[in-house]
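> Predicted model follows, preceded by the sequence.
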Amino acid sequence: MNTRYLDEGFPLLHWATEVEAVCPKCNEVGVFSGNPYWKDWHATFFCHGCSHSLQTDRDGWHGPVLGMGRRPCSTCGHQWVRVEKVFDDASKINGESTKSKCPQCKSENEVSLKFTRTEPTDHAIDPFFGLELALKEDTRHGTVWAYGATHLEQLKLYTSAQLREGDGTKWSYFTRHPKWLKTSKNRKMVLKAISKLEKRLITNKGSG
């Protein structure tokens, strides 16, 4: 077991140069390669199962979105008939409005929606298109996940370390970890989940 881990303060996106994700076409595993920094934000996805591909300069967000809207009731004038709903797949949204009942008179109203990107509770999606990550493992406390081999390797080193050092910057990926992932009493459980993820890797350690 490692005795020390030095947190260099990298944000999560530092490891998003290579991401293993679930293909939206065939549910097999594919890989993103790209640049996650905003000045040169781009990525391509290639499925190892069906050869489906995605490109950031061509394809839109496929992940979850939050649709929000409000309007006065068309029947009784009550303000407001509100909608706040998460849609799991932005690419499958049909139209830009939905029906909602007035809380006053119970009549149905057509409410126009505005959409913003959001994340599932476990945050286990890629940052480019919002596809489900291939490297995710549920535990009794939450989901252990990683973008790819290099990310997973660093997560393992951090988890197994008896002493964790670093600058503690608020942007650090490890600083922003949920408490259940940091606590030593869950170390064995988290390492077990990481071991399962290592067996499913299709990218190589040290790449990206």
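Looks like it came in fine. Numbers count the residues shown, from 1 in each chain.
> C-alpha only now, for contacts and for neighbours.
Will do.
> and the residue of the chain most remote from its centre, what does it touch?
Largest separation from the mean C-alpha position in the chain: Cys76, at 41.2 Å (C-alpha atoms, centre = their mean). Taking C-alpha atoms under 8 Å, 6 or more residues apart in numbering as the criterion, Cys76 is in contact with Gln104, Cys105.
> ok now stretch 59-75, how far from the chain's centre?
Mean-position distance between stretch 59-75 and its chain equals 20 Å (C-alpha atoms, centre = their mean, to the nearest Å).
> which residues are in contact with the strand or helix carrying Glu84?
Using DSSP states H and E, Glu84 sits within strand 81-87. Contacts of strand 81-87 from elsewhere in the structure, counted by C-alpha under 8 Å, 6+ apart, are 64-73, 93, 100-103, 109, 111, 113.
> Make a ChimeraX selection of the buried ones in those residues.
Here is the ChimeraX command that selects the buried residues among the contacts of strand 81-87 (16 or more other C-alpha atoms under 10 Å):
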select :64,65,66,67,68,69,70,71,73,100,101,102,109,111,113
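> Presented hereafter is structure B, for comparison with structure A:
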Amino acid sequence: MQARHIDNGYRLTYYAEQSIVCCIECGTVGKVENEHQYRIESERKVWCAKFVCKHCQLSLVKNEDQADWVGQCNLIGDCPCSFCGTQLTANEEIISSYKQALPSTIAIDCSNCGKTNTVPVERANKYQRYDARLAIDADFGFLFSYKYPADLAKFGHLIRTI
């Protein structure tokens, strides 16, 4: 008897072999190619993905060693208030992390004493701001191409070139 499927929180597009996305650099339509690679020495499955834009040559890779992310990300951090000692927690959403210098500190007002403190922050986890409800690619954070208004000439070109 086959075991039941356990929902691990990923939507079906996470397991797609190809995703049609819009390049964040030039806005043209491209594809993310995904593949499983089996590591014999460790006997485990590794999910790899790559994106190369045919228009602007933007190249991104996701594998064991490297995980490029161009979508939204969260910055998190915590430290005690320098005036009263209350624990402060920073959680700030950055709209896009592509070609944007992320701040290393965030100014937060203490809820106890009202003084402004500087909290050191760092990027959250590897899937920076992946939300299954958003129309984004799970590997790099690109917007799916169907997120934009339909243009038949654009999709006709897509079918011929991809």
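Received, thanks. Computed from a predicted model, the values in this text were never measured in an experiment.
> Report the TM-score for the pair.
Once superposed, the chains reach a TM-score of 0.66 (TM-score structural alignment, normalised by the length of the second structure), with 137 aligned residues with a C-alpha RMSD of 3.1 Å.
> quick revisit: in the second structure, which residues correspond to the strand holding Glu84 of the first structure?
Residues 88-94 of the second structure are where strand 81-87 of the first structure lands when matched by TM-score structural alignment.
> That stretch vs the first structure - mean distance after superposition?
Stretch 88-94 of the second structure, aligned to the first structure and superposed, deviates on average by 1.8 Å (mean C-alpha distance after the TM-score superposition for the first structure).
> Spatially nearest residue to the counterpart of Lys115 of the second structure in the first structure (excluding sequence neighbours)?
Aligned counterpart of Lys115 of the second structure in the first structure: Ser107 (TM-score structural alignment). Nearest residue to Ser107 of the first structure, sequence neighbours excluded (C-alpha to C-alpha, 6 or more residues apart in numbering): Lys101, at 5.3 Å.
> Verify the contact between that neighbour and Trp80 for me.
No: counting by C-alpha atoms under 8 Å, Lys101 of the first structure does not reach Trp80; the two are 10.4 Å apart.
> residue range for stretch 48-61 of the second structure in the first structure?
Residues 42-55 of the first structure are where stretch 48-61 of the second structure lands, counting by TM-score structural alignment.
> what sits up against the matching stretch?
23, 25-26, 28-36, 56-57, 128.
> Give me the buried positions along that stretch.
With burial defined by 16+ other C-alpha under 10 Å, the residues of stretch 42-55 of the first structure counted as buried are His42, Ala43, Thr44, Phe45, Phe46, Cys47, His48, Ser53, Leu54, Gln55.
> Would you mind measuring the gap between the ends of that stretch?
End-to-end distance of stretch 42-55 of the first structure: 8 Å, with C-alpha to C-alpha, to the nearest Å as the criterion.
> swap in stretch 19-34 of the second structure?
End-to-end span of stretch 19-34 of the second structure (C-alpha to C-alpha): 8 Å.
> for stretch 63-71 of the second structure, same thing?
Between the opening and closing residues of stretch 63-71 of the second structure lies a distance of 17 Å (C-alpha to C-alpha).
> what's near enough to touch the most centrally placed residue in the second structure?
Residue closest to the average C-alpha location in the second structure (C-alpha atoms, centre = their mean): Gly141, at 3.8 Å. Counting by C-alpha under 8 Å, 6+ apart, Gly141 of the second structure makes contact with Trp69, Val70, Gly71, Gln72, Tyr130.
> What does the fourth one correspond to in the first structure?
Gln72 of the second structure maps onto Pro64 of the first structure when the alignment is built from TM-score structural alignment.
> Who's the closest spatial neighbour of that match, skipping the chain neighbours?
Using C-alpha to C-alpha, 6+ apart, the closest residue to Pro64 of the first structure is Asp88 (4.2 Å).
> Residues in contact with both of Lys101 and Trp80 of the first structure, list them for me.
Residues touching both Lys101 of the first structure and Trp80 (C-alpha under 8 Å, 6+ apart): none.
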